[in-house]
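S.K.: got a predicted structure here, sequence first:
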Amino acid sequence: MSTPLAPARATRISLAVRDSSTMLRRNLLHARRYPSLTLNLLLSPVMLLLLFVYIFGDTMSAGIGGGDRSTYLAYLFPGILLLTIGGTTIGSAVSVAMDMTEGIIARFRTLAIHRGSVLIGHVVGSVLQCMLSVALVGAVAVAIGFRSTDATALEWLAAFGLLALVSLALTWIAVGMGLSSPNAEAASNNAMPLMVLPLLSSAFVPVDAMPGWFQPVAEYQPFTPAIETLRGLLLGNEIGHNGWLAVVWCVGLAVLGYAWSKSLFDRDPK
């Protein structure tokens, strides 16, 4: 015999899905109307990709065991994808901060909508933008010679899943940064580590080739295991312990970012 709680719970879930879908649509429309921020953030990884391949490619390839420009392109590409995600999520921090400072969140609080739908709309919209940005950067890499002939369909699917998981984790962190920032400019500055950390990882050179004092910084951070896992999936290399380390980092950051964002968002407005 069913209880009245079941229909009520189903109704709450359906309302939450409906309101979250509305907020997602709002954020996607906002991104479409103001594409300059996304394009500016996307330009940096593309320029770094072209710069390191065509200017430093021959020299850098010697440091990873020889080869030519295409060898270094294959090594560099996974790191550029993670850099792209980090840059795209900065836009999420700015967008959330703008909503908080321009009063739209205060207005949403007065409406009969699911409270968490505002953040969910930002997060899902950001993950979709991250994956679109990854696809665009991937198209540029393929155009200049990247090939992944050794990766199977399952490995491509795993790589796609890892990129989505990284996007989700970094987006929740970026949302927390946006909520804690007094304005959009501060949010952009606070979220800069999401682009700087990939530069301090194994994205451009192997950890073993770095100065000894710097190797722990590059090795024990979230981007290096994610990059090494992605590199192994796309190039057919050994992943080793990097796979589970990347998943643990992503899940941990996602949970931390969610708890932080929820705590900030649930505070009573001043």
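M.R.: Perfect, I can see it now. A quick note: this is a predicted structure, and the numbers were derived from the prediction, not measured.
S.K.: contacts and neighbour counts: CA atoms only from here.
M.R.: Noted.
S.K.: check contacts around Leu119.
M.R.: Contact partners of Leu119, counting by C-alpha atoms under 8 Å, 6 or more residues apart in numbering, are Val175.
S.K.: is it true that Ser181 touches Ala97?
M.R.: Yes. Counting by C-alpha atoms under 8 Å, Ala97 is a contact partner of Ser181 at 6.4 Å.
S.K.: need the residues touching each of these two.
M.R.: When C-alpha under 8 Å, 6+ apart defines a contact, the residues bordering Ser181 and Ala97 alike are Ala187.
S.K.: out of the two, which sits in the more crowded spot?
M.R.: Ala97 (26 against 23; other C-alpha atoms under 10 Å).
S.K.: roughly how far does the closest residue to the more buried one other than its chain neighbours sit from Ala184?
M.R.: Residue nearest to Ala97 in three dimensions, not counting chain neighbours: Gly178, with 4.5 Å by C-alpha to C-alpha, 6 or more residues apart in numbering. For Gly178, the distance to Ala184 under the criterion C-alpha to C-alpha, to the nearest Å works out to 8 Å.
S.K.: and for Gly138?
M.R.: As judged by C-alpha to C-alpha, Gly138 and Ala184 stand 29 Å apart.
S.K.: same deal with Leu24?
M.R.: Using C-alpha to C-alpha, Leu24 is found at 20 Å from Ala184.
S.K.: ok, now which ones touch the residue nearest to Ala97?
M.R.: Neighbouring residues of Gly178 by C-alpha under 8 Å, 6+ apart: Ser92, Ala93, Val94, Ser95, Val96, Ala97, Ala184, Ala187.
S.K.: doesn't Leu179 make contact with the fifth one?
M.R.: If I follow you right, that is Val96. Yes. Judged on C-alpha under 8 Å, Val96 makes contact with Leu179 at a distance of 6.3 Å.
S.K.: overlap in contacts of these two?
M.R.: With C-alpha under 8 Å, 6+ apart, Val96 and Leu179 have no common neighbours.
S.K.: what strand or helix carries Met195?
M.R.: helix 193-199 (DSSP states H and E).
S.K.: list the buried residues for whichever helix or strand comes after that helix?
M.R.: If you walk from helix 193-199 toward the C-terminus, the next helix or strand you reach (DSSP H and E) is helix 215-219. By neighbour count with 16 or more other C-alpha atoms under 10 Å, helix 215-219 contains the buried residues Gln215, Ala218, Glu219.
S.K.: over to stretch 154-174?
M.R.: Residues of stretch 154-174 classed as buried by neighbour count (16+ other C-alpha under 10 Å): 155, 158-160, 162-174.
S.K.: okay, one more to line up with it:
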Amino acid sequence: MTNFPITTETKAATLGATNAVFIGRSLRHSLRNTEALVMAIALPIMLMLLFTYVFGGAIDPGGDYVTYVVPGIILLCAGYGSSITAVDVAADMTNGIIERFRTMPIKSIHVITGHVVASLARNLLATGVVIGVALLVGFRSNASFWEWLGAIGIIVLFILTFTWLYAAIGLVASSPAVASSYGFALLFVPYLSSAFVPTETMPNWIQGVAENQPITPVIEAIRGLLTGNLDNSNVWWALGWCLVILLGSYVWCTWTFLRKAGSR
């Protein structure tokens, strides 16, 4: 029997095919979980309408509050959508499917990649819907094409970062319910930022937290890009925070998966 050598190209093709299978699996799960998909889109829209039409008049009587609040709503949308990943990963780790994957000639850790890519696609769809609704209720942008591209790039990086973070949380959680609780707690972080009101309007002790946490520079970078009033330092801080959290989350996620699942 002739043994054919496994080339680098063959390994790359096999890896790509395996990832495609797991990505397709996660996307199908997302489409079947219609309640979570609808809530990932509906909740940010409801919050935007609430803050714009109920609180907006008191916060900004001039009627421009929708332009201020949209970047925060986008990140809240991304955070909520990413939190679903923690539940999905925890479900895979507790329902026995990982053990079945380990019996196959594949790296079962690709299941995490599938969840991350599906979350990115799901969140970009939700973000597009949120921006569309924002335009309908009065959001206006002075951004150029390249500024829009820069804002979208930061949003994609933020989604990717927090999806890997939630994937790691799903791995350490003992059940999907616990993963959901951890994810819900993290969703309060944007409220302690400049998402809904300027940080200088907050009490001093909260202001210090709001100005020095990762979400604020990300929001300010997106807001500056979309309104044409960009402070470059916010972009660098946003990129720095996202890359540090992304790297830490990826390492944490990979190490935890290999330890718990005994992946190949």
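M.R.: Sure thing, it's come through. In this text the structure is predicted, and so the values were computed from the model without any measurement.
S.K.: circling back to that earlier point, out of the buried residues of helix 215-219 of the first structure, flag the one nearest to Pro198 of the first structure.
M.R.: Nearest to Pro198 of the first structure out of the buried residues of helix 215-219 of the first structure is Ala218 (C-alpha to C-alpha; 8.9 Å).
S.K.: now for that closest one: which residues touch it?
M.R.: Contacts here follow C-alpha under 8 Å, 6+ apart; on that basis Ala218 of the first structure touches Leu200, Ser201, Ser202, Val207, Thr224.
S.K.: does Ala169 of the first structure touch Leu253 like I think?
M.R.: Yes. At 5.4 Å, Ala169 of the first structure counts as touching Leu253 under the criterion of C-alpha under 8 Å.
S.K.: center of the first structure - which residue?
M.R.: Averaging the C-alpha coordinates of the first structure gives a centre point, and the residue nearest to it by C-alpha atoms, centre = their mean is Ser167 (3.1 Å).
S.K.: in which helix or strand does it reside?
M.R.: With DSSP H and E as the criterion, the answer for Ser167 of the first structure is helix 153-180.
S.K.: centre of the chain to that helix, how far?
M.R.: For helix 153-180 of the first structure, the distance between its averaged C-alpha position and the chain's averaged C-alpha position is 5 Å (C-alpha atoms, centre = their mean, to the nearest Å).
S.K.: which positions in the following helix or strand past it come out as buried?
M.R.: Per DSSP H and E, helix 153-180 of the first structure leads on to helix 184-190 as the next helix or strand towards the C-terminus. Across helix 184-190 of the first structure, burial judged by 16+ other C-alpha under 10 Å covers Ala184, Ala186, Ala187, Ser188, Asn190.
S.K.: the equivalent of Tyr191 of the second structure over in the first structure - nearest residue in space that isn't next to it in sequence?
M.R.: Using TM-score structural alignment, the partner of Tyr191 of the second structure in the first structure is Leu199. Of all residues beyond its chain neighbours, the one nearest Leu199 of the first structure is Leu83 (7.7 Å), with distances taken as C-alpha to C-alpha, 6+ apart.
S.K.: then Leu47 of the second structure?
M.R.: Closest residue in space to Leu47 of the second structure, ignoring its immediate chain neighbours: Ile73 at 7.4 Å, by C-alpha to C-alpha, 6+ apart.
S.K.: quick one: neighbours of that neighbour, just the number.
M.R.: The local packing of Ile73 of the second structure (other C-alpha under 10 Å) involves 27 other residues.
S.K.: map it onto the first structure.
M.R.: Residue correspondence, TM-score structural alignment: Ile73 of the second structure in this structure matches Ile80 in the first structure.
S.K.: tell me which element its match falls in.
M.R.: According to DSSP H and E, Ile80 of the first structure maps onto helix 69-101.
S.K.: list just the nearest of the contacts of Ala218 of the first structure to Asp68 of the first structure.
M.R.: Distance to Asp68 of the first structure across these (C-alpha to C-alpha) is lowest for Ser202, with 18.9 Å.
S.K.: SS state for the residue nearest to that closest one when sequence neighbours are not counted?
M.R.: Distance criterion C-alpha to C-alpha, 6+ apart; nearest residue to Ser202 of the first structure, sequence neighbours excluded, is Thr224 at 5.5 Å. Taking DSSP: H, G, I helix; E, B strand; the rest coil as the rule, one finds Thr224 of the first structure in the helix state.
S.K.: for Thr224 of the first structure, grab the count of nearby residues.
M.R.: The number of residues packed near Thr224 of the first structure is 27, by other C-alpha under 10 Å.
S.K.: show me what it aligns to in the second structure.
M.R.: Across the two structures, Thr224 of the first structure finds its equivalent in Thr216 of the second structure, going by TM-score structural alignment.
S.K.: number of nearby residues for the alignment partner in the first structure of Ser175 of the second structure?
M.R.: In the first structure, the residue equivalent to Ser175 of the second structure is Asn183, according to TM-score structural alignment. Here the count is done by other C-alpha under 10 Å, and Asn183 of the first structure has 18 residues near it.
S.K.: against Leu253 of the first structure, how distant is the closest residue to Asn183 of the first structure other than its chain neighbours?
M.R.: The shortest distance from Asn183 of the first structure to any residue that is not its chain neighbour, by C-alpha to C-alpha, 6+ apart, is 5.7 Å, and that residue is Ala97. The spacing between Ala97 of the first structure and Leu253 of the first structure, counted by C-alpha to C-alpha, is 20 Å.
S.K.: likewise Pro225 of the first structure?
M.R.: Plainly put, Pro225 of the first structure is 14 Å away from Leu253 of the first structure if you go by C-alpha to C-alpha.
S.K.: ok, Gly236 of the first structure next?
M.R.: Distance, Gly236 of the first structure to Leu253 of the first structure, by C-alpha to C-alpha: 27 Å.
S.K.: comparing the two, which residue is more hemmed in?
M.R.: Neighbours per residue (other C-alpha under 10 Å) separate Gly236 of the first structure from Leu253, with Leu253 holding more: 20 against 15.
S.K.: element containing the aligned partner of the more buried one in the second structure, please.
M.R.: In the second structure, the residue paired with Leu253 of the first structure according to TM-score structural alignment is Ile245. Taking DSSP H and E as the criterion, the element that holds Ile245 of the second structure is helix 232-261.
S.K.: mean shift of that helix relative to the first structure?
M.R.: After superposition onto the first structure, helix 232-261 of the second structure lies on average 1.0 Å away from the residues it aligns with, using mean C-alpha distance after the TM-score superposition for the first structure.
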